[in-house]
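S.K.: Sequence and predicted structure, then a few things I'm wondering about:
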Amino acid sequence: MRRTMAAAVLLVLLLLSAVPFSNDTSAQTELPEWTFMVYLDADNNLEDAGIEDLNEMEEIGSTDDLNIVVQMDRAEGYDTTNGDWEGCRRFKVEKDLDRSTITSPELALLGEVNMGDPGVLVDFVRWSVSNFPAKKYALVLWDHGGAFRGVCYDEKVPGLPEGEYDMINMSDLHKAAEEIYGVLGNNKLDLCGFDACLMGEVAVMYELKDFVKVGVGSGYNEPGDGWPYMKILSPLSDDPRMDERELAKIIVHEYIWSYNNKQEDPQDYPMVTQAAFDLEKMDEVAAVLDRFAEELASSGPFGSLQYLLQIYQARKNCNSYDMANVFIYDLTGYPLYDVIDFTKLLQDYILSAFPKNELIRDLCSRVRTHIGPGEDRFMFYSEADRWHPDASGLSMYFPNKDKDSLSITKIPTTYSTLYDETSFAREHLWDEFLHAYYGIDPIEDSFPTIDITEPSFNSTFSLEDQVVIIRGTAYDREMVDRVEIRVDEGEWSVMPGISGQGTIGWIYQLEPEDLSPGAHRIEVRAWDRPVTETGGNVGKATAPVMTRINILAPPTPEEGSFTIPSWFVQGVIIMIIVGAIVLGVIIYRGGPD
């Protein structure tokens, strides 16, 4: 009987082996944990610092679980070491303890390129991901930085006259981040850091919010030595399974410690900050800053800004990130002020003048609560040098007034219209406050604001999904009259029943079957006034806020192939097992062997 049962089991196994499965069971190669990409734009007076930093990376080098790849563009005349080559090259960084000579293999010679072109940045990331795939990716933009003005200044650009330069501005940064998101298979970049001056600014981080998990940047100008790459990469090499938040904390800590440890190379520096930001919380911060800005721009009993004197005092005394800040004057043209320190001082000044003003107390407190620092906050980790305990590391653009009636000397800071071109200024109210403060002209009726909370950018749906839910919030102090939506730049449609005062939620349903397979652009906007009887708009509308969704095409079998449905395979397996059991029972009842 045992031989008979064994034969039955063997029959089951043979039948199962004959069933075709469509799943690919080939072994998947284990990917490295990290690819650490450095976009090293040394085509300017930072060439010698770039050579030094690449040598620092070589002290650690790539491992089985850590790829370190660099695209470096050199300049002419600043540093003559290492062959004094010019143009742009790509390296996979290998371990080498020689601090003066670059020995890592050159994997690509690109000639002269424009590192201020976002397309060149995207191409570097695409090449890195294709040749060095990993579970997690970090991207460092290395060069001069100018907050919302831009980063990666290239002094020798093909096609531009000598003396002119190009850079990655905020529109370029947004475009590059979106394309990199696509390169990563519609997944967010794990970490984007700026080894550059002044990039720890609200408007900079806002450009990355939909495409990057964690951002790292400096509030102050960075010293020429920049990040201490050996100290940063050593713990990552030792523990490559760390996540992006832990890596960001290491970058922040090692950077600050390198300029405060009383050691040479680099020497201590009296003005350094570095901070790490959870960009998935950026929309929450933007919303509370809108309420804050709107209140600051409100009018007082005499027609001017209600809190004009207190704003002036807080700006004058809070931590400034302009290297040549004297009193209220920003002499280098970078009027960037610490958001946290400003709200603390402003709250004190306003409550001193208006002790019962609970609204401003609440708004200032909410700004600090949402921003941090704190593990569950937007700015989840930050450090500063020991001389600036009030520097949190997050800055906000805050120019002086051109008609400074509160100052005898009247030295203005020119308002940069480049700020108006940032996504943060277009979609939110801080620039509205700046214009009000700049001209001492209160905002009687600010623009409404709107955001999309669901779905996340570039979410994918199939035709089998019943509906695609689009939802978010809109805000206006007086009234949100209506919320409109459009798909692929078509006609605007009003969402029925959506209106109210203050913050309101909205929701809209799309049916996937009404959308063709592929990518679709979804835009929403809010209005604060109804249309007129003649159909005209007399109110103000938000700048359209956009997200993108993808509709999957139905699967089509390859030509000449036949795919067996999974339900059919499962049914066959069940029938085989039942049949084998019945056969075994029949044989067993037939008597012993």
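M.R.: Arrived safely.
S.K.: alpha carbons only for contacts and neighbour counts from here, please
M.R.: Noted.
S.K.: Can you show me the helices along the chain?
M.R.: 2-18, 47-58, 118-131, 170-183, 202-208, 229-238, 244-258, 282-296, 308-317, 339-353, 358-371, 423-427, 430-438, 566-589 (DSSP state H).
S.K.: second one coming, line it up with the first:
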Amino acid sequence: MKTRIIFFLAVAFVPAFFLTARYSGTHSKPSDLRDAPISNSALDQLDLGNFNNAAPLPVPYTPQPEQRSMGVSNWIARTKIKPLTPRKWTIMVFMNGKNNLKDAMFTDVNMMEAIGSDKNINIVAELGRSRGLALKTDLYNWNESRRLYITKDDNAKKITSKTLMGNGRADMGDYRRVVDFVKWAKTNFPADKYMLVISGHGLGWMDPKPAGKGVSFDDRTNNYIRTREMGRLLQESGKVDILTFDACLMQTGEVAAEIGNKVSYILGSEEVVPGLGLPYHILLGILAQRPDMSALDFSSIITLSYTKFYQQYVKGVLFSAVRADKIDGFHRLVRKFTTLAIETSDTAALTAARDGVLRMDIPLFGDLYNFLELYSANMKKQDARISSAIRDLQKYIKEELIAVNSYFGVNSKGRNYQDGHGVSLYIPYAPADGVNNVPISEVEARFEAPYTDFAFTRSTGWYELVSLMSTLPSAGQKRGQHTPLQNTLLQ
């Protein structure tokens, strides 16, 4: 799914460019930044230096027709590589631009080239794209996937980094392509610490059918990386210190459960991500200045630089970092709450929480912490057991699971992002009335695999609560009243 909104902006940072959604010095105390709005003074600790003076970005363009790929072949145009001696960091960016993000990916590589690899940092990228770039550049007719070793230059209209490998038929929606990329990068560009970025379109935990709509979807092969393949991807490629999703809606409990402790930190947004994605020139520039920083510190820099960068372009964003080693404890507390919520069956609290929760651009995604706040505030009668379970889960989310949460502004409906606390879950709407609303059963029928197949709901029983909530009418709901579902998810 692609969002329809396109922002045209003319600001000091760039002369003009478009942002179409992808469905935001090292501080001494990362914990102080755990729930930081953009106005938090901690953001002023970011040493941006001259990295705000980026080169011009691409102008708006019209996507060109593409031919369907004939499949996946072996890599061609190989360049022999003598493995380098280990450096402090290797940044691996898997960039799926075989869709309408192809121009944004061009800009992202140029942002990386504003910094480039150095004696402490390797920056490598696999960039897959298709024809259609509006600017007359060296990429105008590039219709393949290339692996690049990113080197510094000052030319924002050309990618000058050396191509080490190329493949005209690479399937960028195949998780095994990412595995191969990571293994290749680790072998040839070893380091003390690794970050993998998966850049492209995303749809959180949703694996809809027909294929071609999930994370890292490839418009030519109609393939994408399934939620349950995320764990396999990390298992087969080996652990990395940071996994960052430069894609929409990926910071969900369901996605994190599939990944588990195969990484140290999971970074991403609960919400949609502007088309330009991460501000690579800023986060890599700070890393180049301070290559000895820990994975936690770098996670904080990425999270905070995202929100700081987009403050000048959009109305609001969310971004957070999850501690992967806290996921199991999170599941235990979610199960405790779920069990008690079903047992007590406080329909007033469930209805108020479901109907009032901060929802994302795809409205089946709701912020869990905010859901718990609303549930607690609307309980018909105080129950010590469930009140304790809610407090324990909220505390765990805020102090353990979420390493850093940063936000500013409002969403597309004007809701303040201060209600976003770092992780979303599947929260259904009220049941449809059969006239304008889309029944949840119809929505779920469009998923490639049932929600109950996910590790998260097997571990927590969350779908039992989803099923209960999907039967509860909203207070005062009238026949013919519609929800945004029919206008977003199903069109």
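M.R.: Ah, there it is. Model, not experiment: these values are computed from the prediction.
S.K.: picking that back up, closest to residue 384 of structure 1 out of the helices of structure 1?
M.R.: helix 244-258 (6.5 Å; CA to CA).
S.K.: start and end residues in structure 2 for the closest one, please.
M.R.: Helix 244-258 of structure 1 lines up with residues 295-309 of structure 2 when matched by TM-score structural alignment.
S.K.: Superposed on structure 1, what's the mean shift for that stretch?
M.R.: On superposition with structure 1, the mean distance recorded for stretch 295-309 of structure 2 (mean CA distance after the TM-score superposition for structure 1) is 0.6 Å.
S.K.: Next up, the contacts around the counterpart of residue 162 of structure 2 in structure 1.
M.R.: Taking TM-score structural alignment, the alignment pairs residue 162 of structure 2 with residue 105 from structure 1. Counting by CA atoms under 8 Å, 6 or more residues apart in numbering, residue 105 of structure 1 touches 91-94.
S.K.: What lines up with residue 355 of structure 2 in structure 1?
M.R.: Here residue 355 of structure 2 is matched to residue 316 in structure 1, going by TM-score structural alignment.
S.K.: Hmm, I typed the wrong one, I wanted residue 277 of structure 2.
M.R.: In structure 1, residue 277 of structure 2 lands on residue 226 (TM-score structural alignment).
S.K.: What's the local residue count around that match?
M.R.: The burial count assigned to residue 226 of structure 1 is 21, neighbours taken as other CA atoms under 10 Å.
S.K.: does it really touch residue 197, like I thought?
M.R.: No: in this structure, residue 226 of structure 1 is not within contact of residue 197 by CA atoms under 8 Å, at 9.0 Å.
S.K.: any idea how far the most centrally placed residue in structure 1 lies from residue 493 of structure 1?
M.R.: Nearest to the mean C-alpha position of structure 1, by CA atoms, centre = their mean, lies residue 208 at 2.7 Å. Per CA to CA, to the nearest Å, residue 208 of structure 1 is found 29 Å from residue 493 of structure 1.
S.K.: what does residue 363 of structure 1 give?
M.R.: Using CA to CA, residue 363 of structure 1 is found at 34 Å from residue 493 of structure 1.
S.K.: out of these two, which sits in the busier spot?
M.R.: Neighbour count, other CA under 10 Å: between residue 363 of structure 1 and residue 493, residue 363 has more, with 19 against 12.
S.K.: give the contact list for that one.
M.R.: Counting by CA under 8 Å, 6+ apart, residue 363 of structure 1 makes contact with 288, 291-292.
S.K.: overlap between those and structure 2?
M.R.: Comparing those with structure 2 on both residues aligned by TM-score structural alignment, their matches' CA atoms under 8 Å, the contacts found in both are 288, 291-292.
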